[in-house]
Every structure is written in structure tokens, then in C-alpha cells.
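S.K.: task: produce atomic coordinates for the following.
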Amino acid sequence: MDPSAAAPNGDVYQQSIKAHLKLRGKLSLSLKDDPDTKEKLSLFYTPGVAAVSRLIAEQPDKLNDYSWTNNLVAVVSDGSAVLGLGDIGPKAAMPVMEGKAMLFKHFADIDAVPIVLNAHSADQIVNAVKAIAPSFGAINLEDIAAPKCFEIEERLKDQLDIPVFHDDQHGTAVVVLAGLINAAKVVNKDLKRCRVVVVGAGAAGTAIIKLLNVYGVKQITALDSQGIIGPGRRGLSPEKRALLDLTRPVDHLGGLDRALDGADIFIGVSRPNLLNTEYIKLMNPRSIVFALANPQPEIEPDLAFRAGVAVLATGRSDYPNQVNNALAFPGIFRGALDNGVKRITDDHKLAAAGALAAMVKRPAAGRIIPSLFETSLVKTIAAVIK
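M.R.: The predicted structure follows:
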């Protein structure tokens, strides 16, 4: 595939290829001390290290005290749902996993190791992650396609005693909720009473719906490529049938026009140019649109504002209000590792979203989400993960 064909800015893609070739990988291992004397070599390796191994054998819960597992995350993918590229396989996923590890280190000073698996079924991936889990303090699942990502995460959460977090689901949901909390303030609406339309019922869309439901938003309509997910639909997967308990469709059947009629909020995790001005005009006044498809959103900002949208968010860094998972996951993992959290719960996600939203003291249409580069970001979120 020609990388320049995957996004509107081919220059960025060509520059990225050159930068990656120059670095030959974005990560390297650094030492906290050097085994540069006979005494140090005896301490850090043989014979001294035997005492540490014996101690951990007798007290396994001491592993974090005597190894880097206290600050180490595995970034695990099978390459089945990478960015907007789809199922490109584990080798092609490696640069993305390296990038994720880079963000862990830069923003939260967390050591992260990218691990791409030549494994394809839920059983294979679960077994592989369980086998390597003793080496890590937490597991970040990344770019694993739905619906198997749901099963993989739940099984690993049940079977491991370290945090397991599928960022494509929950990192997205946390940042979306934070943005919606502030967007609702801007348009002077009660978020819990808003009618919300979510287009896209994959990993991100499902997690958004679940977290909004936990927050207290009850009027949610979900759509996939076939239209409204309602009781009248046949052939729904088990995952989509489960959404029926969390949503309140405006009609059992219908398309986006039916769903948006009288809606307050549109959230798209679907495909470019799905939304047009006529659809937006069906929405209630002071509408909120989160057009999160990448690299092209469901609607371009100028068209959205021309149609009357009051607050717009996208997944892009060159527009205001970027919904970026990096706003959430470094702080969530920092807090989990520092505070001995074994399982990241809905309460943690709600707390993270609330903390993120509260960082914007005076929400405005062009600022409902804090900057990724605010120095207190990670510390603020980490403080509520306990």
C-alpha cells in the first residue's frame, strides 16, 4: 500500500518513512546503573542476584520491589485492526506499537515493550498473553479487532492479577466522556438528559456506549453499517444484541436520518464523510458533534459549523478539540502501577473522565478538552486511579 494514499497529507507520510528509517526503531533499552566494576557485576548478576531470586521464589508478591515490573507495560497487538488500515498483520503493526510505547515513556515515564503476536484466535492471544504476563506490571491491548477484543480483554482481566486495559475501547471512551461533559456545559444542556447517537458499533463505539450508560446517559441510539441497532433487527451478533440493554433506539429500524431527528449529540467512530449538513439540520439546536473517524472525520468542520453545530470534536490534531487516547492512558496506567490497582473498573474510568474534564476551567466551544502537553495531565489522572 502507498502510505501517501492513506491520508490527505502525503508529505507527512513520506517524512515519517524517512524518520523511521533513520532511527531504525523508536525504542532502546537504557540502564539504571552500569556493571562496570567487579563488585557491581557480582551484585547485579552472579553470584549476588541468586539471593534476589530466592527471595522472590519465597515471596512472589515482592517481584515489583526487586525488578522493573513495577513500571513495565506490555503493548500487545495481533495487528488485526491497526489505525485506519485494518488487518495488516503483526509485523506491520510494530511501528504503531513502538509509537504507543514511546508515548508511555514520554508522558508518564512508564517503560513499555511492544509485543506483536502471530496469533489469530481469542484462545491463542489469551494464552500468549498469560504466558508472558509474569514479566510485566500491566497489559495494554492495542489494535485488536472486534468482536474478539471484547472476549480477550474480559478473559485476561479474570485470569491475571495485573491491570489489563484495551485502550482502543476505554481510552477512547474516557476522553469522549470528558469532552461531552464540557461540551454539554458550553451548550447549557444536561448531558444525562441528552439524546445521543453513536455511529459505529466496534470496539470504540461499544465502549463509549457502555461508559455513557454508566455515567447516566440513557437516551442512546446505536448504529452500524446496516442502520439502527434495535429489537427489530435480525442477525445481530451477541455483542450487538447486548447493546440493546444499554440503548434506547428512536425506532426499531431505520437509518441515520431517523436516528438524528431530534438528537442532541452525534458521536461517530465510523467512516469519513458519513455526516452531511442535511442530517445535522435534523438535530436539536446547539448540537454537539464528535466526528472521530481518522484520518478524515465524518464531516469537515466548516460544513459542520455552517449547518449549525455548536461544538465539534475530531480525532485530528490540526482541528480544535482532538479526542486523543493519549490524554487518558498514560495517567490511567501511571495511577494503576503506582497505587497497586489490579483491575481497572468503570469507577476508575468515570473518575479519569471527570478529572480530565475538570482540567478545563472555563469550557468553550473551541476548548472542551485539555492539551496533551499540559504538565499536570498525567499526575491529575493518576491521582484518581486508586
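S.K.: could you use CA atoms for every contact and neighbour count after this?
M.R.: Will do.
S.K.: mind listing the strands in the stretch 251-386 of the chain by residue range?
M.R.: All strands of the stretch 251-386 of the chain, identified by DSSP state E, counting those that start in this stretch, fall at 265-268, 287-291, 309-314.
S.K.: what's around the closest residue to residue 113 other than its chain neighbours, how many residues?
M.R.: Leaving aside its sequence neighbours, residue 113 sits nearest to residue 74 (CA to CA, 6 or more residues apart in numbering; 5.1 Å). As a burial measure, residue 74 scores 25 neighbours (other CA atoms under 10 Å).
S.K.: in what helix or strand does residue 74 lie?
M.R.: Using DSSP states H and E, residue 74 sits in strand 72-77.
S.K.: any chance of the strands of the stretch 251-386 of the chain in TSV, with distance to residue 104 and mean neighbour count too?
M.R.: Conversion of the strands of the stretch 251-386 of the chain to TSV gives the following (distance: least, CA to CA, whole Å; neighbours: other CA atoms under 10 Å):
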stretch	distance to residue 104	mean neighbour count
strand 265-268	26	25
strand 287-291	25	28
strand 309-314	22	25
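S.K.: of all those strands, which one is nearest residue 25?
M.R.: For residue 25, the closest of the strands of the stretch 251-386 of the chain is strand 309-314, at 28.9 Å, according to CA to CA.
S.K.: counting contacts, what elements does that closest one pack onto?
M.R.: Judged by 3 or more CA pairs under 8 Å, 6 or more residues apart in numbering; DSSP states H and E, the packing partners of strand 309-314 are strand 287-291.
S.K.: one more, so I can put them side by side:
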Amino acid sequence: MNYFTTTHQVKKMMYSIRQYQVPLQKYMAMMDLQELNERLFYKLLIDNVEELLPVVYTPTVGEACQKYGSIFRRPQGLFISLKEKGKIHEVLRNWPQRDIQVIVVTDGERILGLGDLGCQGMGIPIGKLSLYTALGGVRPSACLPVTIDVGTNNEQLLNDEFYIGLRRRRATGQEYAELMHEFMSAVKQNYGEKVLIQFEDFANHNAFDLLAKYGTTHLVFNDDIQGTASVVLAGLVAALKVVGGTLADHRFLFLGAGEAGTGIAELIALEISKQTNMPLEEARKKISLVDSKGLIVKSRIDSLQHFKKPWAHDHEPIKKLVDAVNGIKPTVLIGTSGVGRTFTKEVVEAMAALNEKPIIFSLSNPTSQSECTAEEAYTWSEGRAIFASGSPFDPVEYKGRVFVPGQVVHKVV
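M.R.: The predicted model follows:
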């Protein structure tokens, strides 16, 4: 029998995966490999990261989460449900690895731009920690993907015979808070104060509260609020090399005022304040946000959630995005709405009329929820847009030129 080197095994596996035409089939093949031969899985991912990253994470992971029950074979990661309340410390002790350095945890309430997927959101922590290893060099044994199963309000899942989670409406209030507090305490007790806990895909009303509550007692990080913001800011800094000027010279308009939108906006304002010594309140005035009810303005402040209030400026109410573009006259348009095709032809053309090189970041995931496609952005702006997205788009040919769209984030909603 021949001896096959690792290089040969990688070549063989890539040949096998490329035979699949459906991305979800490629995802399932990669997950099977991760279970059977973890070392080969990471070798494959590291050597072919550009090709396989969209398979193991966005956009394919979104479809995998939606269909998680039907493709479920054997459990990956740690599921903690309301049934384990009072026993979470013991549950964590049963995990075979002891030296845990990074935990990615979700409760599945706001998976990508797809909404409440309950415990089927486990695909996100698993995929994210694969990237920690492949791109960050963290040992797989030091990573722990966790899903907190408190039920789901998704009626389709509750009636799905293949749904693997609790068949009940989501726990809220004290019941939810007590379970999360027990989990956070048990994590520190089991793994020490230096373990990183990354909150992933929690709904707005819980995400901000959890970050504020545990930010002083645990090493915590919210990817949607903080991680996305840092990568988008880096993307903007890179874009400025093309369009010119500093951050303070630009006007920003967001479609979407949730975790991602407000997190990005706040980091931009902080950077403007730092660069110019401008008071933070003044820096925020360069940034406007549009939510589902229209432009966020002072006249709405009493009805706004607390994280939106800093962005309520003195301006007349505006309902439609295109009217906000024409009224605010932004140089940068950023989509974090989780709603696909909201950067319409009219909106992109308005940005192109106002700016020689409009910066358009369409960040919502997966690609079906992207505010516009790369092709739409380049075509409607006559090839002048500086475009980036959350999930990868293929290169676009327009009038004899090939445009390669940037990808500035892996996940936004």
C-alpha cells in the first residue's frame, strides 16, 4: 500500500470538494473532515483559505445554520440549555479540554441577517473558531464553541420535525439573565480570568447589556459591536488613500442602526475626535443613521433605544433613504441593515451624482441580504464607486475594466 503525504492528502481532498457544485455540500464535506481528521482540515483551510473561507464561514454558513437540523450528524461544540440551569459548572467540567483560551458563544437570536435561528446558530461559533485557528494560530483544543439554548421565537423552527433545540418560546427577563450569569460565572471558575469570551449574534437588546454588564469583570468582546467596527474603520482608512482627505473631511450615512451600525459609527467618531481633538459629540455630528423608521433625528429621541440616542441630530425627519442621501449629502454610504437590495439604483446614482468616487460599503450578510451587489454598485456608479462588502463577491467587468470588490467584514447585520 502506498504512503500518502499530507500534501497529497490535501490535493486529494481539494479535488473531492471541488466536485460538489452546491456550496452547502462543500460545507458538509468540510465539517465531516473536521470531525474525522482535524489536522488535515486545518491544513486544507490554511493552504486554500481564499477558496474555502466562503465555504466554512460566510456566506455558506448562513444556509448551514438555516438547515442545521436537517444536515445535523453529530454534535460539535457545547450546547447549554435551560435544562442545565444550576448545573452549568458541571457541564463545563465535562468538556474534554481543560486549557480553554477562547469561547465564542451565541444564543442564536440574530444569526447574520437571517434572524432567530435558535440553537441552529451553532454553525457560527464553530465557523468563527475555525478562523481563530486557521488565521490566528490558536490551538483548536483551546477553542470552545458554545450555544446557549433558551428557545426560539421562530415558528417555522418550532414546527420543524428536525429542529434540535428546545421547542419553546425564548426565555427573557430574569430567567434569561440568571442563566447567562450562571454561565459567565462558571466560565471564569473553570477556565480562569484570562479566558476570552466572544459574544456572537445576540440581539441588540441583549448584546449591549451583556457587554456593559460583564465588561468590567470578564475578558469579553462583542464581534458585532467592536470587531466589525475595527475592520470597517481599517477599510475606510484604506479607501481614503484613493478618494483623499481625512476621516473628518467626510460625511457618513448609515442604513441600519443596530449593533453593527452604531458600533462602527462610534469608532469612526472616536477616531475623528482623536485625530482632530474635536469633542466626541461634535465628531458624531458628521455621522447620520437611518433605521426602519427613517433618519434618526432629535424629534424622535424619546422613542429611541438608548444606543441610538447619541445619533439623534437636529434635522427634519426623512423617511426614504434616497431622500436622506440627497439631504445629508454623504461621501460614504454604509449598509448594516440586514435587508437585501436596499441600496437601489436610485440611491447609488444619487451617491454618484454627489461624489466623484462615492464610498459604498454594503456589509450585511449573507450575500442574499447585502444592500447591493458589487455589480450593481459598479454599474450604477459608472465604475466610480469604492465598494466593499461583508461577504465576498466575484470580480466585475464593466466597460472593459475588471473591478475586484473588497471585503471589509466577515459578518454584519
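S.K.: any figure for the gap between the aligned partner of the residue nearest to residue 113 of the first structure in the second structure and residue 197 of the second structure?
M.R.: In the second structure, the residue matched to residue 74 of the first structure (TM-score structural alignment) is residue 103. Distance, residue 103 of the second structure to residue 197 of the second structure, using CA to CA, to the nearest Å: 5 Å.
S.K.: equivalent analysis for residue 51 of the second structure, please.
M.R.: 29 Å.
S.K.: between the two, which is the more surrounded one?
M.R.: residue 197 (21 against 12).
S.K.: for residue 182 of the second structure, see how far away that one is.
M.R.: Separation of residue 197 of the second structure from residue 182 of the second structure (CA to CA): 14 Å.
S.K.: can you check residue 106 of the second structure too?
M.R.: Separation of residue 106 of the second structure from residue 182 of the second structure (CA to CA) stands at 15 Å.
S.K.: which of the two has more residues huddled nearby?
M.R.: Using other CA under 10 Å, the more surrounded residue of residue 106 of the second structure and residue 182 is residue 106, with 26 against 15.
S.K.: quick one, what contacts residue 344 of the second structure?
M.R.: The contact partners of residue 344 of the second structure, by CA atoms under 8 Å, 6 or more residues apart in numbering, come to residue 372.
S.K.: need the counterpart of it in the first structure.
M.R.: So, by TM-score structural alignment, residue 344 of the second structure is matched to residue 276.
S.K.: check residue 391 of the second structure too.
M.R.: Under the alignment by TM-score structural alignment, residue 391 of the second structure pairs with residue 316 in the first structure.
S.K.: that match contacts residue 294, doesn't it?
M.R.: Yes: between residue 316 of the first structure and residue 294 there is a contact at 7.2 Å, judged by CA atoms under 8 Å.
S.K.: need the strands of the stretch 251-386 of the first structure in TSV with distance to residue 347 of the first structure, can you?
M.R.: Formatted as TSV, those follow (distance: least, CA to CA, whole Å):
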stretch	distance to residue 347 of the first structure
strand 265-268	22
strand 287-291	23
strand 309-314	25
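S.K.: tell me the residue in the first structure aligned with residue 27 of the second structure.
M.R.: Using TM-score structural alignment, the partner of residue 27 of the second structure in the first structure is residue 16.
S.K.: give the burial count for that match, as a bare number.
M.R.: Residue 16 of the first structure has 13 neighbours, counted by other CA under 10 Å.
S.K.: now it: how far from residue 24 of the first structure?
M.R.: 12 Å.
S.K.: over to residue 193 of the first structure?
M.R.: From residue 193 of the first structure to residue 24 of the first structure the distance is 51 Å (CA to CA).
S.K.: same deal with residue 49 of the first structure?
M.R.: Applying CA to CA to residue 49 of the first structure and residue 24 of the first structure gives a distance of 33 Å.
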